[in-house]
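> pasting the sequence and the predicted coordinates here, then a few questions.
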Amino acid sequence: MQLSVLHEATSKSQPRTLIIHIGHHKTGSTSVQHALALEQVKINGIAPFYGAALTHNHLVRHGKEIVKETNKASVGHQYFLELANGMRQNFANTDNRICVISAEDFEHFSPSHLRKLVNTYFATMFDVVKVICYVRPHLQRTVSSFTETTKIGACTDDMETYFQQCTESGIFLFAPDLAKWRKVFGDNFIVRPSIRSEMQGGSLINDLFMSTLDAPQIAVAEVDNQNESLSLEDLLRVKFLHKQLRKRTRGFHHAYGWTLMRLTEKLPKSRTATKIQMHRSLAERVHAFYLEDARELDATYFGGSPLMQTALQEGLDNACETAQPSTAQQVFTKSEIRSLRLAALMINELLMNEEQRWPEFLHQRRLDAM
């Protein structure tokens, strides 16, 4: 299919602009999405049109159905048609000159497929379509993604094993994938470093709009940080609880991990909490593996300034000397492990109830046990 050229600005007034924020993961996307969904951001005095309760990741999941152009009678295909047409209608109904789509799951989406979706449903309603991507330095991204995948129950191994899996998949070799995005979207594709000292206006939200709009006036209400990092101790608790419920579905573990994260944040911070770190011998291997990719990113997207190379070296310099514990049993007493196991057993018991009132269900479970 021949892809049409995205529309350029047609007047000297504020061009109608669609900003597509594609993440990456672990670059602060959740905080941006919360602020946009709650209309805590004003551009030139007006909140950008966002149109999502939280994220547009559902567009990514169901968008894969439409680009295949197969099985058009499938439920997924039909759902996406309703979704895309609904978004198109929302964009058409709003007078806002700035609209935003934000979905970090686009990180692993085909850029040509996204271009097709944009051209098919949205491009004709906008003067300008910008795609913006944030890249977190390699070593820091490895640690953060290890923590994230452990949190949602997708990773049950230690950081060493996780890095080995990363090298085999090439998941954090960013330059080749970004080259594909630039080839498809050209100058409309913007790459920014996920490094706070490099953020325009001192924050991710300011940087996002300053990088995609011409001299915007930005006002941001006080925004709570979302998806903050767990301590090592809390991560091991979460990992242990996931293991006790390992027979549950992947979808359950994802939602369960996020719930544990949310509830953990409500507790007072422990003074003895340990920051999750990579140990030196592993950091040396990570540095060696990603150095060439960091150089290519710096040369291609950051004007030759060694941002990614410096961050990679800083990650190595800040590594701890020995590997941190990877299981709850290495950190907690037998009594604490017993309490965690008891909590997991109770959770599993409660999850079996889908119909009865809780007192009746628990009483019946007692009778069943007898």
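Nice, thanks for sending it over. A quick note: this is a predicted structure, and the numbers were derived from the prediction, not measured.

> from now on I want contacts and neighbour counts done on CA atoms only, so please keep to that.
OK.

> for T272, give its distance to L232.
Distance, T272 to L232, using CA to CA, to the nearest Å: 10 Å.

> who has more neighbours, these two?
Higher neighbour count among T272 and L232: L232, with 21 against 8, using other CA atoms under 10 Å.

> so who does the more buried one touch?
Counting by CA atoms under 8 Å, 6 or more residues apart in numbering, L232 touches 273-276.

> quick one, helices of the stretch 201-350 of the chain?
Applying DSSP state H, counting those that start in this stretch to the stretch 201-350 of the chain gives helices spanning 204-212, 232-244, 250-266, 280-301, 307-317, 334-351.

> before we go on, here's another structure to hold up against the first:
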Amino acid sequence: MVGEIVFHLGDCKTGTTSIQRTLAAGKVTSAGRSVIYSTRSHHIPLASTLNRAAEAKFADKRFSDLAQKLQRSSADTAIVSAETFEFVDPRKLEQMIDRHLAPWKGKMRFISYVRPHADRMVSGFAERTKQGWHTGSMDDLADRFDKKGLLHFAPRFQRWRDTFGEAHSVRPMVRSLLRDGDVVNDFLHFVFEGESFSYEPVPVANESLTLSDLAALRRMHGVLERRAGSAAAVQAARRTFGWNLAILLSDLPKPEDAGKPRLHEALAHRLIETYREDAETVDRAFLGFEPGTGPLSKALHDAPARAVPAPQPIAAEAYFEPAALRMIDGTAELFARMLHDQPELMAKAMRVPGPGAVSAPSRPQNKGKGKPGPGRTPGARRAARLKGGPAGRKAQPASAAGRLARRLPKGLRRKLSPLRRYLP
């Protein structure tokens, strides 16, 4: 079995995608230590069982599956990475460790990266806007963050420290303080504890969006919310839509005068008043800096100097002519139809494969033993229908009942399918 487990806990917007893609590509090597990364992307489904009620029923299964993979491996270090551990109660993770990962108790390390408050506010606004979680202003989001305590980092880190002691480390997501200015290098230095290592960097799309990008996405999500419905599958497809459209937009040339989302001065001063004490506590208690000299305190102090004088407009009308708005609305209406009718299929089709990505295995078509016989494969069945079937039955034009059946929900369509032969 593996020798130890390193849990990479996030936070969100701290280079987690770069770390995960590098690990998933399998290009990390060290002469003195071997590693295993047991997923093709990330361990968010594992973390979700601990912070999402709908996923809780899968917790034992997913942690048991992880334990079995680690038992079978002879690697020195296993890495588990999910930025959504940020939203997990560490005591719940401790319970799963006791239940499924007990052989590695005392052989675990945990690391969180923390982004300064002002930067996290701006990146959080862009992230939630592109995925349709937030359609208001940055001030509105600041109210929500404050109410939920999402940017009060010190209490959360203290809960992890209380649960796992000195095994939990915190690193600042500040380029000048990262090893070689790179979060992947910094993280791997933590994993290998100073031993030499090498890795091949994996290109990661720069997902920074312009103000006009965000305004267009905000308007499109408004149409999708009104027209596509609120089913869980539709909501998930909307997030996939926003996420992957942002990646595509990031790869396209940007106008020279394109602006990026920024704090305005009044909000920057408000953040200072709200989070000054939290920044000082994180700097002192978790990063080891003297009061007032740490990276979070400095970044918060400098926020007004980097802010714009007034709030930036968020309405699409501020960036697009009527003809462009018409095209945005029409495109969103078309996507709304497709998301409403086939949300799972659309979500799958919209995903942008990353470097080294592996396609998900298709569902086995042969439910019996052995190979499918002649004419039993899905392709053969479709061909047979077009040619009139194995018995030479000629294809019939679609009846009114058939046309109606195709418009029914898939579940009801399957239930009625045995009766279609008796319908006129």
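That came through fine. Treat the numbers as computed from the prediction; the structure is a model and nothing was measured.

> which strand or helix spans I132 of structure 1?
Assigned by DSSP states H and E, I132 of structure 1 falls within strand 128-135.

> now that strand, how far from the centre of its chain.
15 Å (CA atoms, centre = their mean, to the nearest Å).

> tell me the SS of V6 of structure 2?
Secondary structure, DSSP: H, G, I helix; E, B strand; the rest coil: V6 of structure 2 is strand.

> that one maps to what in structure 1?
Applying TM-score structural alignment, one finds that V6 of structure 2 aligns to I19 in structure 1.

> list the contacts for its match?
I19 of structure 1 makes contacts with 98-101, 129-132, 212, as judged by CA under 8 Å, 6+ apart.

> widest-spaced pair of the residues you listed?
The span of these, defined through CA to CA, is set by I98 and I132 at 14.4 Å.

> ok so T22 of structure 2 is a helix residue?
Yes - counting by three-state DSSP, T22 of structure 2 is located in a helix.

> counterpart of it over in structure 1?
So T22 of structure 2 corresponds to A35, using TM-score structural alignment.

> that match contacts V41, doesn't it?
Yes - with contacts counted by CA atoms under 8 Å, A35 of structure 1 reaches V41, the gap being 6.3 Å.

> between the two, tell me which one has more neighbours.
Legend: neighbour count by other CA under 10 Å for A35 of structure 1 and V41, higher for V41 (23 against 19).

> give the closest residue to the more buried one in space, chain neighbours not counted.
In this structure, V41 of structure 1 finds its nearest non-sequential neighbour in V220, 4.6 Å apart by CA to CA, 6 or more residues apart in numbering.

> and the gap between the one you found and N85 of structure 1?
If you measure V220 of structure 1 against N85 of structure 1 using CA to CA, the figure is 30 Å.

> kindly report the same for T147 of structure 1.
With CA to CA as the criterion, T147 of structure 1 and N85 of structure 1 are 37 Å apart.

> so between these two, which is more surrounded?
T147 (21 against 13).

> the more buried one -> structure 2?
Using TM-score structural alignment, T147 of structure 1 pairs with A126 in structure 2.

> try M308 of structure 1
Matched by TM-score structural alignment, M308 of structure 1 corresponds to L296 in structure 2.

> kindly report the same for E336 of structure 1.
Using TM-score structural alignment, E336 of structure 1 sits opposite A324 in structure 2.

> tell me how many other residues crowd that match.
14.

> likewise the one 3 residues further on?
Residues contacting M327 of structure 2 under the criterion other CA under 10 Å number 11.

> just D251 of structure 2 next, same as before
If you count neighbours by other CA under 10 Å, D251 of structure 2 ends up with 11.

> hmm, it is touching A205, no?
Yes - using CA under 8 Å, D251 of structure 2 is in contact with A205, at 7.1 Å.

> all strands for structure 1, in order.
17-21, 41-43, 98-102, 128-135, 189-193, 218-220 (DSSP state E).

> now the ones you listed in a markdown table, with distance to R285 of structure 1?
A markdown table is the format used below for the strands of structure 1 (distance: least, CA to CA, whole Å):
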| stretch | distance to R285 of structure 1 |
| --- | --- |
| strand 17-21 | 31 |
| strand 41-43 | 41 |
| strand 98-102 | 33 |
| strand 128-135 | 20 |
| strand 189-193 | 22 |
| strand 218-220 | 40 |
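
> among those, which comes closest to V331 of structure 1?
Among the strands of structure 1, strand 128-135 sits nearest to V331 of structure 1 (CA to CA), with 33.3 Å.

> picking that back up, tell me the contacts of the match of E336 of structure 1?
Applying CA under 8 Å, 6+ apart, we find A324 of structure 2 in contact with no residue.

> go with 10 Å
A324 of structure 2 sits next to 216, 316-317, 330 when contact means CA atoms under 10 Å, 6 or more residues apart in numbering.

> what does K243 of structure 1 give?
So K243 of structure 1 contacts 153, 156, 253, 341, 344 (CA under 10 Å, 6+ apart).

> residue in structure 2 matching it?
So, by TM-score structural alignment, K243 of structure 1 is matched to G222.

> if we can go back for a sec, how about the strand holding I132 of structure 1, aligned to which bit of structure 2?
Using TM-score structural alignment, strand 128-135 of structure 1 pairs with 107-114 in structure 2.

> in stretch 94-113 of structure 1, what counts as buried?
Neighbour-count burial for stretch 94-113 of structure 1, counted by 16 or more other CA atoms under 10 Å, picks out 97-107, 109-113.

> cool, stretch 253-271 of structure 1 as well?
Those would be 253-254, 256-257, 260-261, for stretch 253-271 of structure 1 by 16+ other CA under 10 Å.

> same check for the contacts of K243 of structure 1, but in structure 2.
Checking these against structure 2 (both residues aligned by TM-score structural alignment, their matches' CA atoms under 10 Å), the contacts still present are 153, 156, 341, 344.

> for those residues, which single residue is the most surrounded?
Per-residue neighbour counts (other CA under 10 Å) across the kept ones among the contacts of K243 of structure 1 peak at G153, which has 24 neighbours.

> show me the contacts for that residue.
Each residue near G153 of structure 1 by CA under 10 Å, 6+ apart is listed here: 238-243, 245-246, 250-257.
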